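**Q** Sequence and predicted model, in that order:
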Amino acid sequence: MAAPWRTAPWRRGLLMLLASQTLTLVRCLEADDVPEEWLLLHVVQGQIGAGNYSYLRLNHEGKIILKMQSLRGDADLYVSDSTLHPSFDDYELQSATCGQDVVFIPAHFQRPVGIGIYGHPSHLESDFEMKVYYDRTVDQYPFGEVAYSPDGTEASQKHPYATEEASQEEESLLWTILISILKLVLEILF
């Protein structure tokens, strides 16, 4: 006798729909979830051919966050404060995922900062949208020193600083949950 879940094809379709909706929800949360301390400076949209680079120059001081979404294809992000033409062979910071790429540029990086956007060869062309944010929070110093933001206000007047590690831990937890859901769906299907 066949297993009951194998005889009901509608269940398989329902599980696939559930998995699809979960992926869509995760992508929406990742794409739009930015702290209120981040000020949007620029939105850059572009297209890059397979195996090619497009270069941008960042002159803005302070802590900068680059959030790039590959709209079609797979664009990767390489950042350097030592060269204006970073690549996968020469960079200080990088993000090379198949979805959203995020890079946190620290305030101590020398300006101008070189930004390289690479079109992965797995796609003939890649469309991307990159949002450039300025992080208006300031670092708290451990021994009672006062840190000042670029506008001259003291750290105590700012919102608490959410560390990069915390956001990476949240992203890691999100991916762990997503992978667990997908494993469960695959286990039920097969």
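**A** Perfect, I can see it now. Since the structure is predicted, the reported quantities are computational estimates derived from the model, not experimental observations. Residues are numbered from 1 along each chain as shown.

**Q** going forward, measure contacts between C-alpha atoms and count neighbours the same way
**A** Will do.

**Q** for residue 136, what are its contacts?
**A** 37-39, 63, 149 (Cα atoms under 8 Å, 6 or more residues apart in numbering).

**Q** I only care about those residues that end up buried; give me the ChimeraX line for that.
**A** Selection of buried members from the contacts of residue 136 for ChimeraX, criterion 16 or more other Cα atoms under 10 Å:
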select :37,38,63,149
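
**Q** okay, now the one to match up with it:
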Amino acid sequence: MKFSKYVTLLVCAVSLQIWGCLSIEIENYFYHLQSFVDDIGPGNYSYFKLSRQGNVRIFVETLEGDADIYVSETNSKPTFEDYDFKSVTCGEDYVDIPDSFKRPAAIAIYGHPRFSETKFRCSVYVDTRDLAQNDPEQQHFETTEDEELTGWHFLLKILEFVLDVAL
């Protein structure tokens, strides 16, 4: 019984390591548009609107406390009870907003109530594969890592299967 727990932990650790490598590969496809730093009190929200078309990633790095992201295309002030997309981890959060999502999209950053203050850095990225398709002069954003990404994706699917069987 203990052996299966160790195997499960090992598979989880390897999966997390691969996710770290995979996220580096995916990050190469994103072009940084802008960043800002803000802080919010416990249980409060900081709102902003996203007008940029295309596939966009909102990335929030918590500097102090715990910041979470909520996104909505219909509600102008999304909450943890009313949203379309969310990311609620401790530390780094991101949400990928597809081009099909209605603009302007409403973004809410929530400061968890267990902290007296939450300080965060919010960064907005656009998928450069969209830029390259829409603007021929932007071809220099194109990367050649599709084959490596596919290999990582395949390995990740195998590890997910092993993890599902182990649990």
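**A** Cool, the structure landed. Remember, it's a predicted structure, so these values are computed and weren't measured experimentally.

**Q** Just give the TM-score of the two.
**A** The TM-score (TM-score structural alignment, normalised by the length of the second structure) is 0.67; 131 aligned residues with a Cα RMSD of 3.2 Å.

**Q** Which residue is the nearest non-sequential neighbour of residue 112 of the first structure?
**A** Closest residue to residue 112 of the first structure apart from its sequence neighbours, by Cα to Cα, 6 or more residues apart in numbering: residue 59 at 4.7 Å.

**Q** What residue in the second structure is paired with that neighbour?
**A** Using TM-score structural alignment, the partner of residue 59 of the first structure in the second structure is residue 51.

**Q** what number of residues lie near that match?
**A** Residues lying near residue 51 of the second structure (other Cα atoms under 10 Å) number 11.

**Q** residue contacts, it?
**A** Contacts for residue 51 of the second structure (Cα under 8 Å, 6+ apart) come out as 103-105.

**Q** one step back: looking at the second structure, which of the contacts of residue 136 of the first structure hold up?
**A** Retained contacts for the contacts of residue 136 of the first structure in the second structure, judged by both residues aligned by TM-score structural alignment, their matches' Cα atoms under 8 Å, are 37-39.

**Q** Make CSV out of the residues you listed and add distance to residue 70 of the first structure and secondary structure.
**A** Putting those into CSV (distance: Cα to Cα, whole Å; DSSP: H, G, I helix; E, B strand; the rest coil) gives the following:
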residue, distance to residue 70 of the first structure, secondary structure
37, 24, coil
38, 21, strand
39, 21, strand
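
**Q** Closest one to residue 186 of the first structure out of those residues, please.
**A** Minimum distance to residue 186 of the first structure across these is 38.2 Å, recorded for residue 38 (Cα to Cα).

**Q** Have a look at the second structure and report its longest helix.
**A** helix 2-27 (DSSP state H).

**Q** buried residues in it?
**A** 8, 11-12, 15, 18, 22, 25.

**Q** Now do stretch 16-23 of the first structure: which range of the second structure does it align onto?
**A** Using TM-score structural alignment, stretch 16-23 of the first structure lines up with nothing in the second structure.

**Q** And for that stretch, what's in contact with it?
**A** The contact list for stretch 16-23 of the first structure (Cα under 8 Å, 6+ apart) reads 178, 181-182, 185.

**Q** and if you look at stretch 67-79 of the first structure?
**A** Against stretch 67-79 of the first structure from outside (Cα under 8 Å, 6+ apart): 31, 48, 86-88, 91-103, 113-120, 122-132.

**Q** Give me the buried entries from those residues.
**A** 48, 86-88, 91-96, 99-103, 113-120, 125-132.

**Q** three-state assignment of residue 132 of the first structure?
**A** At residue 132 of the first structure the chain is in strand, as set by DSSP: H, G, I helix; E, B strand; the rest coil.

**Q** Just give me the match in the second structure for it.
**A** Per TM-score structural alignment, residue 132 of the first structure is aligned with residue 124.
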